[in-house]
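**Student:** have a look at this fold, sequence not included:
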């Protein structure tokens, strides 16, 4: 259900990094690592499954929106996620 804006103390611009600003052009990242980076966290930081699920809600649309600026690498193993990087 929609919530009135005045119920919040502060509102912020919805400004996200571009792939070139967020990712090292010589590396590939999982969507989980991208989720952490979008929150200015270390890509290897242990954040717990509940927090990770929330961050993925931000990261997956970001990857889709910036798909023209990204490359994708297939997982190396069946239990590994895919990897994304800057299209250079």
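**Tutor:** Perfect, thanks for sending it. The structure presented is a predicted model; accordingly, all values stated were derived computationally and were not measured.

**Student:** every contact and neighbour count from this point should use C-alpha atoms.
**Tutor:** Will do.

**Student:** neighbours of residue 77, just the number please.
**Tutor:** 8 (other C-alpha atoms under 10 Å).

**Student:** and the comparison structure, right after this:
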């Protein structure tokens, strides 16, 4: 059910990082690492599975929205996810 804006103390703008602000130019990242970075966490932060699932809900659309600025690499092993990085 919708909630009135007046019930909140602050309403900052809904700004997301650009790929260049979030990712290092010479590095490739998994969707899991990007999900952590979008929340200001270290890419290797230890988080529980439930939290990781929620963070992925943010990361996957971010990757799709910013696809023109990203490159993708196939997984190195079949049990590993793919990698994303900045286009040069």
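**Tutor:** Received the coordinates, thanks. Everything numeric in this text was worked out from a predicted model, so none of it was measured.

**Student:** what ranges does structure 1 have for its strands?
**Tutor:** 70-73, 83-86 (DSSP state E).

**Student:** ranking these by burial, who's on top?
**Tutor:** Among those, ranked by average contacts under mean count of other C-alpha atoms under 10 Å, first place goes to strand 83-86 (a mean of 22).

**Student:** that one vs structure 2, average offset?
**Tutor:** Per the superposition on structure 2, strand 83-86 of structure 1 and its aligned residues are separated by 0.2 Å on average (mean C-alpha distance after the TM-score superposition for structure 1).

**Student:** flag every buried residue along the longest helix seen in structure 2.
**Tutor:** Longest helix in structure 2, counting residues (DSSP state H): helix 49-65. Within helix 49-65 of structure 2, the residues that count as buried by 16 or more other C-alpha atoms under 10 Å are 55, 56, 59, 62, 63.

**Student:** surely residue 83 of structure 2 touches residue 28?
**Tutor:** Yes. Contact criterion C-alpha atoms under 8 Å: residue 83 of structure 2 and residue 28 qualify, at 5.6 Å.

**Student:** re the thing from before, average offset between the longest helix of structure 2 and structure 1?
**Tutor:** Counting by mean C-alpha distance after the TM-score superposition for structure 1, helix 49-65 of structure 2 comes out at 0.7 Å.
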